[in-house]
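>>> Here is a sequence together with a model predicted from it:
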Amino acid sequence: MAAPRTPAPLAPRQPPAEKIIMGVDPGTQILGFALIEVRGQRVDVLTYDVLNLKSLGTNHAVKLKRIFSRMLELIDEYLPDELAIEAPFFGVNVQSMLKLGRAQGVVIAACLSRDIPFVEYAPTKVKQAVTGSGSADKEQVARMLRQTLALPPVEEAPKFLDATDALAVALCHHYQQGNNAKAGTKSWDKFLADNPARALATTAKPARPGAKTPR
């Protein structure tokens, strides 16, 4: 008679997701978006990518329509509970500000059409929350996120800095809700101390405070 088999241990059940946060870095040339799932102190990245609008030419209305439709697709697929969006940067010219403001408004309108609340964050606030420095550049933000989160791979990662910016906005929103009492303590200075090989590359091209890549 065969000996009874020992049942395989059950995999630990994950707690239900507390919320899903959508982060958006608005733009009329490249728009970054990300979605994260929060379970207590655990944060999982569901997706992060960019919406490339350059191929649509100079017709601003066509671009705004594409932004609206893509946001609705993401909302219906991932069912986010909240939107965190980056505020337009005041260092660009008036025309760029207007275009960025419209893109931001379209993203917000798409979320409001699905009854999703939104919160706006200044770029310096996002950088401070994620890296500990409000003057960090896009590359520094991306490197810190790769340390903090297990990011899924993306093709041509250097070209996806708007996607990591959007991910930073979502993570900033998570931090602001008290889910990380020590947000920002893992500073960029500490990252360089832990990774001395990065120091030369970073100091060779110092970031201007508040600098943001034009769109």
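The structure has been received and is ready for your questions. Residues are numbered from 1 along each chain as shown.

>>> contacts and neighbour counts: CA atoms only from here.
Noted.

>>> ok, the residue sitting nearest the centre point of the chain to residue 149 distance?
In the chain, the centroid-proximal residue (C-alpha atoms, centre = their mean) is residue 167; its distance is 1.5 Å. The gap separating residue 167 from residue 149 is 10 Å, by C-alpha to C-alpha, to the nearest Å.

>>> what's near enough to touch the residue lying closest to residue 87 once chain neighbours are set aside?
Using C-alpha to C-alpha, 6 or more residues apart in numbering and skipping the chain neighbours, the partner closest in space to residue 87 is residue 122 (5.1 Å). Applying C-alpha atoms under 8 Å, 6 or more residues apart in numbering, we find residue 122 in contact with 86, 87, 88, 89.

>>> how about these in a markdown table, adding distance to residue 129, neighbour count and secondary structure?
Shown next, in a markdown table, are the contacts of residue 122 (distance: C-alpha to C-alpha, whole Å; neighbours: other C-alpha atoms under 10 Å; DSSP: H, G, I helix; E, B strand; the rest coil):
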| residue | distance to residue 129 | neighbour count | secondary structure |
| --- | --- | --- | --- |
| 86 | 13 | 23 | strand |
| 87 | 15 | 18 | coil |
| 88 | 18 | 23 | coil |
| 89 | 17 | 18 | coil |
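
>>> Now render those residues as TSV, adding distance to residue 52.
Listed next are these as TSV, based on distance: C-alpha to C-alpha, whole Å:
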residue	distance to residue 52
86	18
87	19
88	18
89	20
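
>>> okay, now the one to match up with it:
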Amino acid sequence: MTGLPAMERILGIDPGSRITGYGVIEVDRGQLRFITCGTIVTDRKHPFAHRLNEIFDGVNEVIQLHQPAVAAVEDVFLATNPRSALKLGHARGAAVVAAMQNGLAVHDYSPRRVKQAVAGYGQAEKNQVQHMVRVLLGLSASPSVDAADALAVAICHANQFRVTK
């Protein structure tokens, strides 16, 4: 791999069937810069298929607005409840298809690898990830847990390419 170009915008996605976090950062010569973050909250009253469409539309809107060059998505973790894992996989699929439909390459990262990249420990707690994302990006306040996780995925991708140069 040749690494990231001089400047690249990365979309990080933390998929969820109820709340999908997103975060966009820019990497410029190894420096991380915060662009935006937030959540796509689906309406629990809607049928599940409709909620998947809400995720697709939300990710599509973020991509259209912020024009990332690449997407990094957190992989599905092994859940104790198979039904929850299946729903999470569907939500992840909706986000991945939105990225692919916009011509983005999609890179997958395990939760452990993401935590390792931002907190230095693969078993880091959510609040540790939030704190480190705030520090690494120089934010004045911590983003929501889901948005912080998405930013962490984007940071993990940026770090992956810095290391492999």
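Perfect, I can see it now. What you see is a predicted model; the values in this text were computed from it and never measured.

>>> Can you calculate the TM-score here?
Scored by TM-score structural alignment, normalised by the length of the second structure, the superposition of the two chains gives a TM-score of 0.91; 161 aligned residues with a C-alpha RMSD of 1.9 Å.

>>> ok, back up a step: any idea whether the alignment partner in the second structure of the residue nearest to the centre of the first structure is helix, strand or coil?
In the second structure, the residue paired with residue 167 of the first structure according to TM-score structural alignment is residue 151. Look at residue 151 of the second structure: counting by DSSP: H, G, I helix; E, B strand; the rest coil, its state is helix.

>>> What helix or strand is the closest residue to residue 151 of the second structure other than its chain neighbours located in?
Excluding the flanking residues, the one nearest residue 151 of the second structure by C-alpha to C-alpha, 6+ apart is residue 23, at 4.6 Å. Using DSSP states H and E, residue 23 of the second structure sits in strand 19-28.

>>> for the helix or strand just after that strand, which positions count as buried?
Sequence order places strand 31-41 as the next helix or strand after strand 19-28 of the second structure, per DSSP H and E. Within strand 31-41 of the second structure, the residues scored as buried using 16 or more other C-alpha atoms under 10 Å are 32, 33, 34, 37, 38, 39, 40, 41.

>>> okay, and strand 31-41 of the second structure goes to which residues in the first structure?
On the first structure, the counterpart of strand 31-41 of the second structure by TM-score structural alignment is residues 42-52.

>>> on that earlier part again, what does the residue nearest to residue 87 of the first structure correspond to in the second structure?
Matched by TM-score structural alignment, residue 122 of the first structure corresponds to residue 110 in the second structure.

>>> And its match, how far from residue 149 of the second structure?
From residue 110 of the second structure to residue 149 of the second structure the distance is 12 Å (C-alpha to C-alpha).

>>> can you list contacts of stretch 94-104 of the second structure?
13, 15, 52-53, 55-57, 59-60, 63, 68-71, 73, 105-106.

>>> Span of stretch 47-61 of the first structure from start to end?
27 Å.

>>> meant to ask about stretch 12-23 of the second structure, not that
5 Å.

>>> just stretch 31-49 of the second structure next, same as before
39 Å.

>>> so how far is it from its chain's centroid?
10 Å (C-alpha atoms, centre = their mean, to the nearest Å).

>>> And the strands in the second structure?
Here the second structure has its strands, by DSSP state E, at 7-14, 19-28, 31-41, 70-74, 105-109.

>>> do you know how far the most far-flung residue of the second structure relative to its centre is from residue 51 of the second structure?
Here the second structure reaches farthest from its C-alpha mean at residue 45, the gap being 25.0 Å by C-alpha atoms, centre = their mean. According to C-alpha to C-alpha, residue 45 of the second structure and residue 51 of the second structure sit 9 Å apart.

>>> wait, what's in contact with residue 118 of the second structure?
Contacts of residue 118 of the second structure (C-alpha under 8 Å, 6+ apart): 129, 132, 133, 152, 155, 156.

>>> Show me what residue 133 of the first structure aligns to in the second structure.
Checking TM-score structural alignment: residue 133 of the first structure goes with residue 121.

>>> For that match, grab the count of nearby residues.
Residue 121 of the second structure: 15 surrounding residues under other C-alpha atoms under 10 Å.

>>> and the nearest residue to it once chain neighbours are set aside, how far is that from residue 127 of the second structure?
Distances taken as C-alpha to C-alpha, 6+ apart put residue 115 closest to residue 121 of the second structure, at 6.0 Å, once the chain neighbours are dropped. Between residue 115 of the second structure and residue 127 of the second structure the computed distance is 11 Å (C-alpha to C-alpha).

>>> ditto for residue 37 of the second structure
Residue 37 of the second structure is 17 Å from residue 127 of the second structure, by C-alpha to C-alpha.

>>> What lines up with residue 29 of the first structure in the second structure?
Using TM-score structural alignment, residue 29 of the first structure lines up with residue 18 in the second structure.

>>> What residues does the nearest residue to that match once chain neighbours are set aside make contact with?
Distances taken as C-alpha to C-alpha, 6+ apart put residue 42 closest to residue 18 of the second structure, at 5.3 Å, once the chain neighbours are dropped. Contact analysis of residue 42 of the second structure by C-alpha under 8 Å, 6+ apart lists 17, 18, 19, 51, 54, 55.
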